[in-house]
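Colleague: I would like to see how this sequence folds:
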Amino acid sequence: MSSCTLTTLAKPCPSCPWRVNRDATDIPNFDLSLAEGLVSCCPDTRNMGPDFGASMFACHQSKDGAEVACAGWMATVGHRHPGVRLAVAMGRLDASALRPGTGWPDLHPNYQQVLEKLRATDPADELI
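Modeller: Predicted structure coming up:
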């Protein structure tokens, strides 16, 4: 993401995994290993972390090299990410991105819930 401005969407996309009403079957080209790798972007089960320098959780609809932060992630746990807090402090991100907006869908409160749902609904499991 750009060092000048931290870009995020105005609200979660229609297939955002943070939405309570969406699951892995709603995400085009879903890859569970990629979803598992995003654990380091989020607070752990003790609500600690992520570490300084951790990558940010990009929207799955982002284009490679032009990633934008996931609005669902930003509004639920983004405030825990050191890079996000730094972006707000430096004026590169409006703090309003750190809370759901009016009319937003219900969002999971943590990535553990998101990942549990994604594991349970992984379309690749049905192929085995």
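Colleague: Every contact and neighbour count from this point should use C-alpha atoms.
Modeller: Fine.
Colleague: ok, now which ones touch residue 41?
Modeller: For residue 41, the contacting residues are 50, 54-57, 81, by CA atoms under 8 Å, 6 or more residues apart in numbering.
Colleague: one more time with 6 Å
Modeller: Contact partners of residue 41, counting by CA atoms under 6 Å, 6 or more residues apart in numbering, are 50, 54-57.
Colleague: Any idea how many residues pack against residue 52?
Modeller: With neighbours defined by other CA atoms under 10 Å, the count for residue 52 comes to 10.
Colleague: Helix or strand: which one has the residue nearest the centre of the chain?
Modeller: Central residue of the chain (CA atoms, centre = their mean): residue 73, 3.2 Å from the mean position. Under the criterion DSSP states H and E, the helix or strand holding residue 73 is helix 71-76.
Colleague: which of the residues in that helix are buried?
Modeller: 71-76 (16 or more other CA atoms under 10 Å).
Colleague: about what we covered before: what's the PyMOL syntax to select whichever of the contacts of residue 41 are buried?
Modeller: Buried members of the contacts of residue 41, defined by 16+ other CA under 10 Å, are picked up in PyMOL with:
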select buried, resi 50+56+57
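Colleague: and for comparison, fold this next one:
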Amino acid sequence: MIAVVISEPYGPGGPLRREETVPAGEPREYRNSPCMRCPWRLDTDLADFSDAEMEMLRRADGRPGAEAAITAPTVSCHRDQPGTAHAWRLCAGWLATVGDFHFAIRIALVTESLPREALAPASDWPALYPDLDALLLARQKHLRARAVPGRQPKGPPFDKE
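Modeller: Predicted coordinates for the structure are as follows:
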């Protein structure tokens, strides 16, 4: 079995797109934990991410009863851009939140291209948003807070001293 996987990292230059053919059983690279600025982390300032990056997350979203289609992009870490040591490595936060509801990720699990533990947050991980809706709602709060000088929303990442 061969799957065509569409990967999109989100980063400062805007979303990139790469289509790749992944032979069954060929390992996919993935992050072992969310990076320091992963948008799925509750302690990340989501106002730093663009509307285009949020739209890409919408296209890659899956949830119970509304799984992402095989044509939906997978999400690569925004730090793992082309030209870096681990270009196109799958985002750990996205895998933990959306992976079970994404058809391409399920195929990767079945064909053993991705281990099941890639979708399971470790006990030492930071807290993550439970779904894309919660992430997008938090982003709106972060954007509103940034628009008003001196004002910050309550909750992570703003409740730190």
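Colleague: what's the mean distance for the helix holding residue 73 of the first structure versus the second structure?
Modeller: Once fitted to the second structure, helix 71-76 of the first structure is off its aligned match by 0.8 Å on average (mean CA distance after the TM-score superposition for the first structure).
Colleague: which is the next helix or strand following that helix?
Modeller: helix 82-89.
Colleague: now the longest strand seen in the second structure against helix 103-110, angle please.
Modeller: In the second structure, with assignment by DSSP state E, the single longest strand is strand 2-9. Counting by axes from the mean of the first three to the mean of the last three CA atoms, to 10 degrees, strand 2-9 of the second structure lies at 120 degrees to helix 103-110.
Colleague: For strand 2-9 of the second structure, name the packing helices and strands.
Modeller: Packing partners of strand 2-9 of the second structure (3 or more CA pairs under 6 Å, 6 or more residues apart in numbering; DSSP states H and E): strand 18-23, strand 74-76.
Colleague: The aligned residue in the first structure for residue 39 of the second structure - how many residues pack around it?
Modeller: Aligning on TM-score structural alignment places residue 39 of the second structure opposite residue 17 in the first structure. For residue 17 of the first structure, the neighbour count with other CA under 10 Å is 28.
Colleague: just the helices in the second structure please.
Modeller: Under the criterion DSSP state H, helices of the second structure are mapped to 51-59, 92-98, 103-110, 132-147.
Colleague: closest one to residue 80 of the second structure among those helices?
Modeller: For the helices of the second structure, proximity to residue 80 of the second structure was assessed by CA to CA; helix 92-98 is nearest, at 11.7 Å.
Colleague: What residues in the first structure pair up with the closest one?
Modeller: So helix 92-98 of the second structure sits over residues 71-77 in the first structure, by TM-score structural alignment.
Colleague: Contacts for that stretch next, please.
Modeller: So stretch 71-77 of the first structure is in contact with 8-9, 11-12, 18, 97-100, 109, going by CA under 6 Å, 6+ apart.
Colleague: what about 10 Å?
Modeller: 7-13, 16-19, 41-43, 47, 50, 56-59, 78-81, 84, 95-101, 104-111 (CA atoms under 10 Å, 6 or more residues apart in numbering).
Colleague: Filter the residues you listed down to the buried ones, PyMOL style.
Modeller: Of the contacts of stretch 71-77 of the first structure, the buried ones can be selected in PyMOL as follows, counting by 16+ other CA under 10 Å:
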select buried, resi 7+8+11+12+13+16+17+18+19+41+42+43+50+56+57+58+59+78+79+80+81+84+97+98+99+100+105+107+108+109+110+111
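Colleague: give me every residue that touches the match of residue 39 of the second structure.
Modeller: Here residue 17 of the first structure is in contact with 23-27, 35, 59-60, 70, 72-73, 107-108, 111, 114-115, 117-118 (CA under 10 Å, 6+ apart).
Colleague: do the same with residue 113 of the second structure
Modeller: Neighbour list for residue 113 of the second structure: 22-29, 105-107 [criterion: CA under 10 Å, 6+ apart].
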